[in-house]
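Undergrad: prediction below, plus the sequence it came from.
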Amino acid sequence: MTLDYAAYIASLPRVLAGAGTVFRAADGRVLLVEPNYRDTWVLPGGTVESDQDESPRQAARRETAEEIGLDLEPGRLLVVDWVRGPERLPLVSYLFDGGVLDEEQFAAIRLQEEELLSWRLVAPEELASYVDARMALRLGAALRALADGRGPAELEDGVPPQRSA
């Protein structure tokens, strides 16, 4: 019996991948963007384009350049989050360190007019009032990874997974 590899691949579950970048100001505030297609703010980022053989790191860089006009190489991986949802396929979300931007870089931000309304620097303690609950958890884990130098944080729906004994 031979394996029909194409049929096997077609039978596997589908998963989306997304990548974002955590940019900060010198005072620790986080850069968020306001999309025109949802009620909450987000990080610069978006979907990994698998048809382009794009990696999450490449997607984070591309999306940052498209959305805010800054072509910057992402730093270290801070978070990997397995996100479940009844409204969509499962998502693997990657957050990368974008570093601390200077005044010149902030002044150079140019928003992608088709998708974004504005950008803002938000203090860490205020993030939960701008982003959805899962993103708030993910951002908290990213900021902890930045503070303690460890990581990346492994999350499931924004929280560390329960480990079996």
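TA: Great, that's in hand.

Undergrad: switch to C-alpha atoms for all contacts and neighbour counts from now on
TA: Noted.

Undergrad: top helix in the protein by residue count?
TA: helix 133-148 (DSSP state H).

Undergrad: just how off-centre is that one within its chain?
TA: Using Cα atoms, centre = their mean, to the nearest Å, the mean C-alpha position of helix 133-148 is found 11 Å from that of the whole chain.

Undergrad: what do you get for stretch 137-149?
TA: The answer for stretch 137-149 is 13 Å, by Cα atoms, centre = their mean.

Undergrad: got another, please set it beside the one above:
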Amino acid sequence: MTTSDYATYIAGLPRVLAAAATLLRDGRGRVLLVEPNYREGWALPGGTVESGEGESPRQGARRETLEEIGLDLAPGRLLAVDWVRGPARPPIVAYLYDGGVLAQERFDAIRLQEEELLSWKLVDRTGLAAHLPGRLERRVSAALEVLDSGAGAAELEDGLPVSG
């Protein structure tokens, strides 16, 4: 196969997007959520993995957390991987990493990326469904279950566990 043939082959392959986020908690188990200014609802610190630049999901989660809330935190273990289908776009593989339990001083140091975010807050588990869209709420809940049980990362499709 020539270089030209290989490039044509690669260009014809299906596309998939990648996103990565960090799950940060306080000592009471509340989850840090951010409020984007470009859509309704809340989210976790995170975003698109810049794979075209050679960025890995773990690196993307760290970069996005730093950009969005001003905290440079090395992501902990992988908690969930979610294959997320959507209209008018390729599927997204969403990686969710453990950001750990932060001390109050870290929360006090948060500086929002004003170009994308309006605010942040800590939300109890029981309030997540009222703040997060369905698939994201299910992904966060699955990640919290992984943390509670000590199990391996959750494999999800559209936020639902994959049986296998």
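TA: Right, received. Where do you want to start? None of these values were measured; they are calculated from a predicted model.

Undergrad: about what we covered before: what's the helix or strand that the longest helix of structure 1 is followed by in contact with?
TA: Next helix or strand after helix 133-148 of structure 1 toward the C-terminus (DSSP states H and E): strand 153-156. With contacts defined as Cα atoms under 8 Å, 6 or more residues apart in numbering, strand 153-156 of structure 1 is touched by 78-83, 138, 141-142, 145, 160-161.

Undergrad: mind redoing it with 7 Å?
TA: 78-83, 141, 145, 160-161 (Cα atoms under 7 Å, 6 or more residues apart in numbering).

Undergrad: find the nearest non-adjacent residue to the residue nearest the centre of structure 2, please.
TA: Taking Cα atoms, centre = their mean as the criterion, Ala21 is the residue nearest the geometric centre of structure 2, at 2.3 Å. Spatially, and ignoring its direct neighbours in sequence, Ala21 of structure 2 is nearest to Gly46 (3.9 Å; Cα to Cα, 6 or more residues apart in numbering).

Undergrad: helices of structure 2, start to end?
TA: Counting by DSSP H, the helices of structure 2 are 3-11, 57-69, 104-108, 128-131, 134-149.

Undergrad: closest to Pro90 of structure 2 out of those helices?
TA: Set against Pro90 of structure 2 and scored by Cα to Cα, the helices of structure 2 come closest in helix 3-11, at 14.6 Å.

Undergrad: pretty sure the residue nearest to Ala21 of structure 2 sits against Leu23.
TA: No: at 9.3 Å, Gly46 of structure 2 does not count as touching Leu23 under the criterion of Cα atoms under 7 Å.

Undergrad: name the helices or strands packed onto the longest helix of structure 1?
TA: For helix 133-148 of structure 1, the packing partners by 3 or more Cα pairs under 7 Å, 6 or more residues apart in numbering; DSSP states H and E come out as strand 77-83.

Undergrad: the strand it packs on to helix 133-148, inter-axis angle?
TA: 160 degrees (axes from the mean of the first three to the mean of the last three Cα atoms, to 10 degrees).
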